[in-house]
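> Build me a structure from this.
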Amino acid sequence: MWHKLLYKHKIIINNNLNHNNLNKINHLSIKLLTNKDPKNKPSQDASPSGGILTNSESATPTASTRRAKKPKISVEFLHNPMTVNEIYDEFNKGFRGQIPLKDMDDRYGKHEWRGDSRSKESKRFQRRKKLCDAIDRGCVRFNQSPEEIIRRIEEFRGDKSLTWIMNGNLPAELE
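Below is the predicted model of the structure:
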C-alpha cells in the first residue's frame, strides 16, 4: 500500500508502487500540480520525475541551500559615517544614486538584497533602521523636524562614537 502526503501543492509518495498504481498517481499528481489535464505538458512547478517527488527531491529547502543564499542585489553602504545626519540621509534619501535603504525591503524583499539576519548587510541595515526609527518617533512625539531630533542625539552622544549610538544607546525619550 502507498501513502501520499500533499505538501505545498506537491505530492510526496512513499513505499513501493507497482506500475499501474504509478501511472494512476502520475495522472493524479500532474492534475493536482498544474490544474490541467495530464495530457498537457506539466508546468514548471512539477518535479523532474513527472510531478512525483522522490525521497531525493524535497519540498523543503535543505540547510546547505539556505546557507548558500547570498544577497543578489548589490548595495553600497556609506563606508565610514561620522554623523547621525549622514546615517539618516543614507537611510531616507539614498547614497550615491541608490534608492533609500528604507525602500529596499519593499522593492526587492529582505532576502534578495541583504540575505539572512547574520549577513553584514542585514546587520548594517538593522542598526541604521533602529537609529532612523528613533529619529522618526522623536519627530512625531515632540513635533520637531528630523534635523532638531538629530541635533538632540548628537548632543546626547557628546564625545562617544557613532557606533555607540547605533548600538542602541539613545536618549530615553527616543526609545
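> only C-alpha atoms for contact and neighbour calcs from this point on.
Noted.
> which residues in the protein form helices?
Along the chain, counting by DSSP state H, helices occupy 19-34, 63-68, 84-92, 101-108, 110-114, 120-142, 146-157, 162-166.
> could I get these as TSV with mean neighbour count?
Supplementary listing: these in TSV, determined by neighbours: other Cα atoms under 10 Å:
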stretch	mean neighbour count
helix 19-34	16
helix 63-68	10
helix 84-92	19
helix 101-108	15
helix 110-114	18
helix 120-142	17
helix 146-157	17
helix 162-166	16
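> Leu53: which of those helices is closest?
Leu53 lies closest to helix 19-34 among those, at 9.7 Å (Cα to Cα).
> right, and Ile149 touches Cys139 too?
Yes: counting by Cα atoms under 8 Å, Ile149 does reach Cys139; the two are 6.6 Å apart.
> now the other sequence, so there's something to compare against:
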Amino acid sequence: MTLFVEFDRFADAVRRHAGGGEPIVYLQMRGLVPLVTFYDAASGVHIISTAEERSVAKVQSELAAEGFTVEQGLWVSEASIEHMLEVARATYVVAVAYQAAGGPGVWMDAYPYHPTEGTVLRAMFEEFVDEGLLGEDDFELFLREAQPLVRVLTPEDAERFIEAKVAAQAAEKKRRAAVKGEQSPQPSEH
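Model prediction:
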C-alpha cells in the first residue's frame, strides 16, 4: 500500500504506520523537488512526500529534528513511479501583471510545484535585480510601485482550459456544418 502525504504530515504518517524500531527515511532530489520516502517491510506500507519550496538541507534538518535517520536514496513502487511521473509532468505557469514607468507589463515563469505568491514575487524581483532594473534593497519599493498581481495556472486549470477550447471548437465545427447543410441547394422534384 502506498500513501502520499503533504510534507508537513510526513513525520506523523511515518510514526503512525511504522512497525517499530528506528524509522529510516530516504531523501532524493527529483528535478527541483526533494522527494522523501519511507517503507515498512512488515506492514508493506510505503509513504511518499514531496517537499516543494524546501532545500535538501532543510528537509534533512527537519526530518532529523523529528528523530528520523535520513539516508540518500528512494524507495520505489509502481505507485511511486506513477506519482513521480505525474509530478514531473506537473507544470505551474505563473503570470504577474505589474506597473512600470513605461506602462503595464507582464512577467511569466513556470515551476514544477505550486509556488506561493511570495516565491513568485521574490523570483521576479531577483530577475529584475540581475537585469540591473532594481537594486538589491528595493524589494519594498518594488512591491509598492509595481503593484504586482500574481496568478498561478495549475495543471488542472490548463487541462480545463484545453478541454473547454476543444469543446468550443467541436461545437463551432458542428454549427458550421449545420449552417452549410441549410445553405446547400436542395434537389428539385420534376
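> Now the TM-score, please.
TM-score of the superposed chains, computed with TM-score structural alignment, normalised by the length of structure 1, equals 0.25; 78 aligned residues with a Cα RMSD of 5.3 Å.
> do you know how far the residue nearest to Val56 of structure 2 when sequence neighbours are not counted is from Met124 of structure 2?
Spatial nearest neighbour of Val56 of structure 2, chain neighbours left out: Pro34 (6.0 Å); criterion: Cα to Cα, 6 or more residues apart in numbering. Per Cα to Cα, to the nearest Å, Pro34 of structure 2 is found 23 Å from Met124 of structure 2.
> now do Asp109 of structure 2
Counting by Cα to Cα, the gap from Asp109 of structure 2 to Met124 of structure 2 is 9 Å.
> Which residue, neighbours along the chain excluded, lies closest to Ala100 of structure 2?
Per Cα to Cα, 6+ apart, closest to Ala100 of structure 2 is Ala146, 6.1 Å.
> So in structure 2, which helix runs the longest?
Structure 2, longest helix under DSSP H: helix 155-183.
> if we can go back for a sec, my understanding was that the residue nearest to Val56 of structure 2 contacts Ala57; is that so?
No: counting by Cα under 8 Å, Ala57 is not a contact partner of Pro34 of structure 2; they are 9.7 Å apart.
> Those two: which is more packed in?
Pro34 (21 against 10; other Cα atoms under 10 Å).
> I'd assumed the more buried one was in a helix, is it?
No: applying DSSP: H, G, I helix; E, B strand; the rest coil, one finds Pro34 of structure 2 to be strand, outside a helix.
> where exactly do the helices run in structure 2?
Going by DSSP H, structure 2 shows helices at 7-17, 56-65, 78-89, 117-130, 139-146, 155-183.
> any chance of the ones you listed in a markdown table, plus distance to Arg30 of structure 2?
Output for the helices of structure 2, formatted as a markdown table (distance: least, Cα to Cα, whole Å):
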| stretch | distance to Arg30 of structure 2 |
| --- | --- |
| helix 7-17 | 15 |
| helix 56-65 | 11 |
| helix 78-89 | 8 |
| helix 117-130 | 19 |
| helix 139-146 | 31 |
| helix 155-183 | 18 |
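> what about Glu117 of structure 2, neighbour count?
Count around Glu117 of structure 2 with other Cα under 10 Å applied: 15.
> how much space is there between it and Arg89 of structure 2?
Glu117 of structure 2 is 21 Å from Arg89 of structure 2, by Cα to Cα.
> quick one: Ile81 of structure 2 and Arg122 of structure 2, what's the gap?
32 Å.
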